[in-house]
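>>> task: produce atomic coordinates for the following.
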Amino acid sequence: MNLPDIWLISDERIDAQLPQALSRLPRGSGFVFRHYHLPPAHRRTRFEELARIARRYGHVVVLSGTPREAGRWQAHGAYGAPRRLAGGPATLRLATVHSLRELAQASRTRADAVLLSPVFPTRSHPGASHLGQVRFHLMAARSGVPVIALGGMNAHRARSARIGKWAAIQGLAKSPTKSFPIHS
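Next up, the predicted model:
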């Protein structure tokens, strides 16, 4: 399975926009389902609804959870902190990383890629510190696996910062249809 360049991350703030956002992404993009706010039964139902839409467009579907949970839910992979991704069946593993220590943990837990964040200021964490372009690129250079930029990302920022793989929540859910940067 090829690792997509563009990833849409779910969040309760953009739930209503997700079906349309999934339809606007370039074919074969990635979708990470989080929806932590829902009770388990509702979370599973919403996952199945959105996964069906995502698969219709050839997107890779990843569940925030353990590799075992991802397997039970028939997701293509699991997303989370490196320690949650250890063990379990062979599946795509996307580790969330915010520091060099977590980058090393991700490597030890066989992560296939890391989501390094936050690159830029975000609406989800107003006033929180962020990496900036220089630190992002320095940390990404130390990774032994592909790096996906997250945090304040959108197509314009990905292009101007020369970031090949990126993810967004609101930056993809609310933007109008446009051409996305696709990198090889």
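>>> going forward, measure contacts and count neighbours with C-alpha atoms only.
Fine.
>>> so the residue in the chain sticking out farthest from the centre versus Arg72, what's the distance?
Distance from the centre of the chain peaks at Ala41, with 22.8 Å (Cα atoms, centre = their mean). Distance of Ala41 to Arg72, computed by Cα to Cα, to the nearest Å: 14 Å.
>>> quick one on the thing from earlier: which is the succeeding secondary structure element to whichever strand or helix holds the residue farthest from the centre of the chain?
Element membership for Ala41 (DSSP states H and E) is helix 40-56. The helix or strand immediately downstream of helix 40-56 is strand 60-64, counting by DSSP H and E.
>>> ok and that following strand relative to helix 40-56, angle-wise?
Relative orientation of strand 60-64 versus helix 40-56 (axes from the mean of the first three to the mean of the last three Cα atoms, to 10 degrees): 160 degrees.
>>> how far is strand 60-64 from where the chain is centred?
Distance of strand 60-64 from the chain centroid (Cα atoms, centre = their mean, to the nearest Å) equals 8 Å.
>>> what touches both of Ala41 and Arg72?
With contacts defined as Cα atoms under 8 Å, 6 or more residues apart in numbering, no residue is shared by Ala41 and Arg72.
>>> report the buried residues of the helix holding Ala41.
Arg43, Arg46, Phe47, Leu50, Ala51, Ile53, Ala54, Arg55 (16 or more other Cα atoms under 10 Å).
>>> what's the answer for stretch 132-140, then?
Under the neighbour-count criterion of 16+ other Cα under 10 Å, stretch 132-140 has Gln133, Phe136, His137, Met139, Ala140 buried.
>>> where does Tyr79 land in three-state SS?
Following DSSP: H, G, I helix; E, B strand; the rest coil, Tyr79 is assigned to strand.
>>> one more, for comparison:
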Amino acid sequence: MARTAQFLGRRARRRKGASAVLPPLLFFTDPARTPDPEAVAANLPRGAAVVFRAFGAPNAEAQGARLKAIARRRGLLLLIGADADLARALGADGVHLPERLAHRARRVKAAHPRWIVTAAAHSTAAARRALAAGADAVVVSTVFASRSASAGRPMGALRLAILVRRAGGAVYGLGGIDMKKARLLKGTGLTGIAAVDGLRT
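Purely as a prediction, here's the structure:
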């Protein structure tokens, strides 16, 4: 999966020129589906990013600090889900906003110009809104059938490619992507791949 993600990232940089800062692979933590995110992070390729979603956990800062240490050691980026205060406290590289908060992207970028700000999107319209609101990239789901309880109807590679063309910016695909299915995404125009349990050790 990492090789396909890197392939997509290289093509996106040649095509758009402005996405060189974006990692080709995003690992999204999840308390239920990735109970040991540190083990997964420790095996990610250099240049990937961890998106730490604490969901209000009381030990969020401690776990985030451990992930930050792994990221520093491994040459990874660390983004924090929906919590700019935690991102600032940890010295993270940016934040990931849920779709409902995507309109805050420009405000976050203004306060932290060096941060990467990504946003979730579940439709072409949502992707366009998030990018217009200043997000560096959107993470679109659901690409393939997923075990996530919140997964919507999978769009497949063809519909995803259409969405990418219409979005007008950098797009990651998320949902049901494993090593085999990742290869189906090479012609979609994605900037990279995002995964939750698809990257478990």
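>>> one step back: looking at the buried residues of helix 40-56 of the first structure, which is nearest Asn154 of the first structure?
Taking Cα to Cα as the measure, Asn154 of the first structure lies nearest Ala54 of the buried residues of helix 40-56 of the first structure, at 19.5 Å.
>>> surely the closest one meets Val61?
Yes. Ala54 of the first structure is within contact range of Val61, at 6.9 Å (criterion: Cα atoms under 8 Å).
>>> find the residues that touch each one of those two.
Joint contacts of Ala54 of the first structure and Val61 (Cα under 8 Å, 6+ apart) are Phe31.
>>> tell me where the second structure has helices.
Under the criterion DSSP state H, the second structure contains helices at 2-16, 37-41, 60-74, 84-90, 105-111, 124-132, 156-167, 179-182.
>>> and the gap between Met179 of the second structure and Ala194 of the second structure?
12 Å.
>>> these two: who's more crowded?
Legend: neighbour count by other Cα atoms under 10 Å for Met179 of the second structure and Ala194, higher for Ala194 (27 against 13).
>>> coming back round to it: could I get the helices of the second structure as TSV with distance to Leu97 of the second structure?
What follows is the helices of the second structure, written out as TSV (distance: least, Cα to Cα, whole Å):
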stretch	distance to Leu97 of the second structure
helix 2-16	21
helix 37-41	19
helix 60-74	17
helix 84-90	9
helix 105-111	8
helix 124-132	9
helix 156-167	17
helix 179-182	24
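>>> out of those helices, flag the one nearest Phe28 of the second structure.
Minimum separation from Phe28 of the second structure across these (Cα to Cα) falls at helix 37-41, 8.8 Å.
>>> which residues touch that closest one?
Residues contacting helix 37-41 of the second structure (Cα under 8 Å, 6+ apart): Phe27, Thr29, Asp30, Val50, Arg66, Leu67, Ile70, Ala71, Leu199, Arg200, Thr201.
>>> can you check stretch 43-50 of the first structure too?
Under Cα under 8 Å, 6+ apart, the answer for stretch 43-50 of the first structure is Leu18, Pro19, Phe33, His35, Tyr36, Trp73.
>>> my guess is the fourth one meets Ser10, correct?
Yes. Using Cα under 8 Å, His35 of the first structure is in contact with Ser10, at 6.4 Å.
>>> which residue, other than its chain neighbours, is closest to the one residue sitting closest to the centre of the second structure?
By Cα atoms, centre = their mean, the second structure has its centre lying nearest to Leu26, at 4.3 Å. What sits nearest to Leu26 of the second structure in space, not counting adjacent residues and going by Cα to Cα, 6 or more residues apart in numbering, is Ala194, at 4.4 Å.
>>> from Val119 of the first structure, how far off is whichever residue in the first structure pairs up with Gln63 of the second structure?
Per TM-score structural alignment, the equivalent position to Gln63 of the second structure in the first structure is Arg46. Going from Arg46 of the first structure to Val119 of the first structure by Cα to Cα gives 29 Å.
>>> just the buried members of the contacts of stretch 43-50 of the first structure?
Leu18, Pro19, Phe33, His35, Trp73.
>>> looking at those residues, which is nearest Leu150 of the first structure?
Nearest to Leu150 of the first structure among those, with distances taken as Cα to Cα, is Phe33, at 14.8 Å.
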